[in-house]
Structure formats: structure tokens, C-alpha cells
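Student: Next come a sequence and a model predicted from it.
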Amino acid sequence: MQTRRFGRIGLVSVLSASLLMASACGNSTETGGKETGGKETKTPIKIGVVTSKTGPLEAYGKQELNGLKLGIKYATGGTNEVLGRKIEIIEEDDQFKPEEGKNKARKLLEEDKVDILQGTASSPVALAITDLAKENKKIFMIDPATADDLTGAQFHKYVFRTGRNTGQDWAAGAKYAVENLGKTFYHIAPDNAFGKSSAAAARAAIEKLGGQIVKEDFAPATTQDFTPYLQRAIQSNAKVLLITWAGATPLFKQINELGVYQKMTVYTGIPDLAGIKSMGDGAEGMVGFNTYHYTLPKTKENDWLVENHKKEYGTVPDLFTAGGFAAGIAIVEGIKKAGSTDGDKIAAALEGFKFRAAKGEYTFRKEDHQALQPMYIVKLKKKDGELVPELIKELSPEETAPPITVK
């Protein structure tokens, strides 16, 4: 990524002229000095991104950032301007550490004076950051972190999430699993906020439908040997093994090597492209729920995203690119609608707001600012020697609406 320094500590990632070209959409009274020849210049709108640029979720952070930049390009018609002001993105690496993420967010808010926060790949990091957004009255546009508490127990007016939460995952996945795969479930998940949130959502959804969770088995997020967890799952006699995991992991490779696919049904959220590849040939025919694969949505917005992602990055968009894309669009549209970068005004503009992105229509639910959106049930099939998801059913935003858990 091209970076340059902008008179402040930290790397400022400036969207390139080829990426950003679009229309000025209004007037701003904020100015930043004089250009050569005495012209008055307007201060840029600064978006501070905290996400994983290193560590186990590095790939997710990259997908998020690529999508964010393309979403801004799409929403501004290519100019990288809104209200007549340029948009700058300042990127910070949370290193998959909550305290590091919190420190980086504080730096963005206090030193770089960003107008909006966006992130993060990690739910524990997002949970560490969210109160800073509230204290500073800045919008925190969340993607792809999924912990329910972000739009639940820790909800505040400045939080909006374009990514799905774990409640949506299981609203999408539980009904199909109970009706088609079995009634008893063993759940392996990471021992962190993301894993605990997913396990709680899965239990609530599955038990409501008459299924039973035999055991929730939480493994450290750094686990490399899943043999004891998989052996316990096989010995439990549960019909279905539920998997919640994030980031690069040998888990699916070990599922294949231990023959788990032949001993019980494995059901999970279908991961990113690298994750699908790591599942091995034994995963052919496996059914799961999915938030995005570039072949699934049949929308003009997705066509644009796929085409432009190939042009900019030389590859197709991945699992969390669409959420970043939606975040970029929502940020621009929120600023346009508010006519301001003021957090209170943008929050008022976005509450209940409907907009279109790669998967179709998104709606920021008024009660918790969670974006309701389509989800997918898919089956992994071999195509040209590679596993790809084949659509079984597209679920509407209403079908996948998660419980409202705001306290």
C-alpha cells in the first residue's frame, strides 16, 4: 500500500488519484490554510482505521481495508471527496491486541483528530475501542468484528455496524442445521469475546428450534493442535460439529486428517478463500452459512465491486471485502445526509437508514444500529478443481435479523 506522511505522527494512507476522483457534494466552512496563489483550502475528512495489519487476522484486515477504499470510491463517484473535502484514511495496526488497539484509537482521536473511526478485524479489539468513540462523540463504523455486545450490551449512539453479528450468523444457520443435519451439536469456538458471543447465539437459536448443544468447547485463539478438541467432539456422539473460528488456522486441515467429516456432520460459517482451500477435499458437499462470496450476490453493486477489485488489487474480493465496501458507502452517505462530520448529526442521519451495497439492501436498525442484510446457505462443490460455495438459499434481511440485546 502506498503511504505518505501528512505532518502528523503515523502513516496516512491516502487513496490514490486513480481510486478517488468524484463530485463535491455540498459546502464546508472548515478550511486548512492557503494554497499556492492564495486559494483557501478545505481541511480533509479523516477516517481512522484500527485493524489487524499483522497477526492471525491480517488477511481479514486487508479485506476490510480494500473494501472500505472501494466503497468510498463508489459512493463518491471516484473523487474521494464529500462536502467538497478530500477523504484521507489513516491506518493503524492493532496487532490483534485489545490494549494496542485502544492505544491506536486514542492516538487517532487525540493526535490525528480523525472525524470517524472504522474497524476492526477483532471483536476483543473493537470492544476495547468502542467507549473511546462514545467519549469523543465520533462515529465508530464497525466491520468485520461480530461480537453481539458491540450492538448489544455495549451499544451507544455512535456505533454502527455494516458487518453481520454472531446473532445474524446463527439466525441464518440454526434453522437449516436443526431441520436438515441433526438435533445434537458439539461446538468448538475460540476462548475470547468472538467465540463466547457466537456460542451464546448458537445455543439460543438452536435450543429455540428444539436442538441441543451437548457441549461448548473453548480453545485458546492461538491453538495449533486441535486433536484433543476434535477427539472429544467425536466421543460426544453429537450428530453435528459446529465450528466457530476466525483467521488462519490448521483446524480444518486437522478435521480432514482425522476423518471427522466421515464421523459427524461439520457445520460452520464458510470462511474466506484461503480458509475454504484449507478445508481439503473432504469438505466437498459440506453445507454452511455464508456472509459473502463474490459469486453469490446478483447486484450491480457487486458487479462493480468485483470488477474494480480485480483492477485495483489483481484478485477477486474476499469474505470481508463486502462489509468494508458497505462501511465506505455508509460513511460517505451519512456525511452527505448530515451535511457535516459531526458525530451527533451523522448518528441521527444513519439511524434507520437504508442503502445499497454489494449484497443488496442494508438497513441500520434503529434500536441497535446493526445493519440488517442478506445472508446465504451454501454447499461446497468442486469446480475446476477447487471448492466453491454453491447457493442453496439466499436469506432476506428480515429472515436473518438477530435478537435486539441492547440493555
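Tutor: Alright, I've got the coordinates.

Student: Every contact and neighbour count from this point should use C-alpha atoms.
Tutor: Fine.

Student: and stretch 382-398, which residues are buried?
Tutor: Buried residues in stretch 382-398, counting neighbours by 16 or more other C-alpha atoms under 10 Å, are found at 387-391, 394-397.

Student: take a look at this one as well, against the first:
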Amino acid sequence: MYLSRHRSLRRPARTLVLLAAGTLLAAGCAKAGTAGTATGSSDGDGAKAAAPVKVGLVYSRTGPLAAYGKQYLEGFKAGLEYATKGTGAVDGHPIEIAEQDDTGDPAKAVSEAKDLIGKGYKILAGSTASGVALQLAPIAAQNKVLFISGPAAADQVTGINDYTFRSGRQSYQDTLTAASFIGDAKGRKVTVLAQDSAFGQANVAAVKQVLGGEGARVDAVLAPPSATDLTPFAKQAKAAKPDLLYVAWAGETAPALWQSLNQQGVFSATKVVTGLDVAASYPLFGAAGEKISFLNHYFGGAAGTEVEKAMTASLEKAGAKADLFSPDGFTAAQMVVHAVEETKGQVADTDALVKALEGWSFDGVKGRLTIRAEDHALLQPMFQVRLTGNGAAAKPSVEKVLGPDEVAPPVAKAAG
């Protein structure tokens, strides 16, 4: 899933400044270390303009998870528009966004995060990849910076420290949704097919904890993230003869995986459960798509909420469409705006930002969301989904909505 640790020349950050209507922000009005303070530049009439609130987005603009990063960014922009009622500002403080491309490489992400922190950024968000999130979280704690992880699903992100939150779902919620398909797991054999990465290992651990705890025998087939010939791993999965094959996969090799599984006759040999990926992947399942039981974090139109309608309208206005990780960006923006509102733009007090988010319940794209105070897990609905039709005609539909309590992960004790 992740690129090698070879360091390339870092590209300069792209900066997006979202301003309140009629407000002009002069370049250089906020010095490093003063983001979100009460002071600002003169507006020309002698009055003080509110200082901008700087938010750094460290995400995969390129690399294996670039499609996920694109959805996250589009969702974030839509969420910022929604949460600020189109002004791009909170209590007069313009929200200033700096984008950093981590390419999915944790080492590069750490470098980018440190650079932003050195420039005075007190709020970081993003993390398309789990390996990135697990490296950025300790940096946030060491520097007392608010960090809101995005699509990264590794369970270890929840409760890792007091300064880390998440705006997406986690592997345990996926696993509980998968478990809802098989009923009594006692005596059943479950095989997890995944990449040997932070994301894949988190899924194996979650399946062992959830289904293994209910009496299932759990084993795993793990493929190197760099593998492109996936036939050997499809063969291993079939040879394991599981009652349930749980596939946890992400990234650009997914089409090759499904092709290999189909060629090896896995779909007719066992029950296959997997997460429904981005819309572009729907045609790749072919006729086998109707044989798969899909757990789902989100697809466009899944929720039917007023917030979802607002997000969809904003995305379409920008030439984009709602997809798997659009809500992760949208929710992150809601969280940023709420924290800044509660602190009246005084983001230098990071502990106050944390306090503002802990225990907060709000209406999100998927429905009612709650940030659990004890460990910052994001409690949210999940979906059982059916895919019908082949090729371009393949369309998802919700079979069942699982409430936040049904898929709530166990409380993780915060490390500090």
C-alpha cells in the first residue's frame, strides 16, 4: 500500500485560502507561531483584522492512495463551506489551508508535519494511509498540536494520545459490520486476505478479536503491498477452505486481486465479505459482484440525510461526486470549525481545542456522529450493501443500516 522510504525532493505546499466574503487577507499577516491569536493586520482603515486560523492537510495527493486523498480533499472543502455557511471564516478568522502531499510515505509525512508545526500550525488533518497516521499521532502529542486523522482505518489510531482524533471509520467498525453477515461464528473458519501493511494487519487483529472472540478459527493470507501478481495469494485463500473469506484491501491493485479471485473460483467456493470500495471499482467485480456480501463505510446516496444532500450539492458545484471517503474530509472540516468556534479562534490553546471536540455529537453526512470522550473514537452508522448489475451498470444499494452502538469499538485507554 505504501511507497518506499526513498526520499524525493519535497514539492512546495499548495495553499488554499478560504476567506469571508468581502475580506482581503494580505500576505504575511500572520507570523510563524501566531496562528489563531487575537492579533492581525490592519485592514487599511486602522481596524485590526482577525488573524487567520492555519490548518495543515497532510494527505496523499499522489501515490497509491491518491484517489482516496482526492475524495478527502474535495469533502474537506465541501465541509468547510457547509460549516462556515459559505464564508470560509469562523468568528471573523479566515481558515487558511496548506496542502502537503505525503505520497503515502510515513517518513515524508513526518517531515511535512514538522515543517508545518515549525511555521506555527496548531491544527493538522489528513492521513489517507494508516502507516502515516500512526507516525503523525506521536508528533502531534509531542508538539501539542490537534491532529484529525482521515481515511486511515488502523484501530491503533483511536486512543493513541490526547491530541489525536479521527474523522473516518476504523477497522473494528468494518469487522463488526462483516460479522453481522454470518451470525453465530462459533466453530466457523475465517480467513483474512489482506496486504501486509498497517491497514491489513489492523484488520487481521480486529477479526481475531471480534470473530475469534466468538469462537471462530481465524487465520490470514497476507500479500506484500508491492505485489502485483496476486494469483498465488488467491490460491492460498481458496486452499484454506474457509467458511468466510474476509478481504481487506486498498489501493490500485484491487482490480488485479478481484480478477485473481474470480479466475481461481473463490466466489463459488466460499462466502466472501469485503468493503465496498470507491465507485470506480464497481464495474471491476463483474458478475461476481452479486455474489459478494459488502460492508460499507459510505457510498454516494447511502445516507439520505440533509447534511449528505448539502455535501453532494457542494461537490457537484465543484465538479466532483460523493464517494467513499468524501465524508471523512467533510467531517474533518466540521470538527475543525467546531473547535475553532468553541475557542473563538484562540487555537494556540490546543488543550481547549481537544476539550471542545471530546464528547461532541453532531449531524454528519452519514447521520448522527459522536466523538467518544474517553478515546476519541468516532461513533457512526455503517452499512450492509448489495451490488447489482454488471460493468458500468453496477449500482450499490443499502440492505441494512447498523447503528453507531451496533458497531462501536471497545474503549481504548488513551496513552496520554
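Tutor: All right, it came through fine. Every value quoted in this text rests on a predicted model; they were computed, and no experiment measured them.

Student: Please report the TM-score between the two superposed chains.
Tutor: Here the superposed chains carry a TM-score of 0.90, computed using TM-score structural alignment, normalised by the length of structure 1; 387 aligned residues with a C-alpha RMSD of 2.2 Å.

Student: So which of the buried residues of stretch 382-398 of structure 1 are in strands?
Tutor: The strands, defined by DSSP state E, take in 387-391, 394-395 from the buried residues of stretch 382-398 of structure 1.

Student: As a markdown table, these with distance to R106 of structure 1 would be great.
Tutor: Formatted as a markdown table, those follow (distance: C-alpha to C-alpha, whole Å):
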| residue | distance to R106 of structure 1 |
| --- | --- |
| L387 | 42 |
| V388 | 41 |
| P389 | 40 |
| E390 | 43 |
| L391 | 42 |
| E394 | 40 |
| L395 | 38 |
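
Student: Just give me the closest of these to Q118 of structure 1.
Tutor: Closest to Q118 of structure 1 out of these is L395 (26.8 Å), distances taken as C-alpha to C-alpha.

Student: Tell me how far that closest one lies from E284 of structure 1.
Tutor: As judged by C-alpha to C-alpha, to the nearest Å, L395 of structure 1 and E284 of structure 1 stand 22 Å apart.

Student: swap in A219 of structure 1?
Tutor: Distance, A219 of structure 1 to E284 of structure 1, using C-alpha to C-alpha: 26 Å.

Student: same check, this time on R356 of structure 1
Tutor: Distance, R356 of structure 1 to E284 of structure 1, using C-alpha to C-alpha: 33 Å.

Student: Counterpart of I45 of structure 1 over in structure 2?
Tutor: Aligned by TM-score structural alignment, I45 of structure 1 pairs with V53 of structure 2.

Student: Can you give me the neighbour number for that match?
Tutor: Neighbour count of V53 of structure 2, defined by other C-alpha atoms under 10 Å: 28.

Student: before we move on, which element is the aligned partner of I95 of structure 2 in structure 1 in?
Tutor: Using TM-score structural alignment, the equivalent of I95 of structure 2 in structure 1 is I87. Take DSSP states H and E as the rule and I87 of structure 1 turns out to sit in strand 85-93.

Student: angle of the next helix or strand after that strand against strand 85-93?
Tutor: Per DSSP H and E, the first helix or strand lying C-terminal to strand 85-93 of structure 1 is helix 98-110. When axes from the mean of the first three to the mean of the last three C-alpha atoms, to 10 degrees is applied, the directions of helix 98-110 of structure 1 and strand 85-93 differ by 160 degrees.

Student: Run through who's touching helix 98-110 of structure 1.
Tutor: Helix 98-110 of structure 1 has contacts (C-alpha atoms under 8 Å, 6 or more residues apart in numbering) with 48, 50-51, 90, 92-95, 114-115, 117, 124-129, 132, 136.

Student: what do you get for stretch 191-199 of structure 1?
Tutor: 122-124, 145-149, 166-167, 170, 187, 189-190, 216, 218-221, 244-245.
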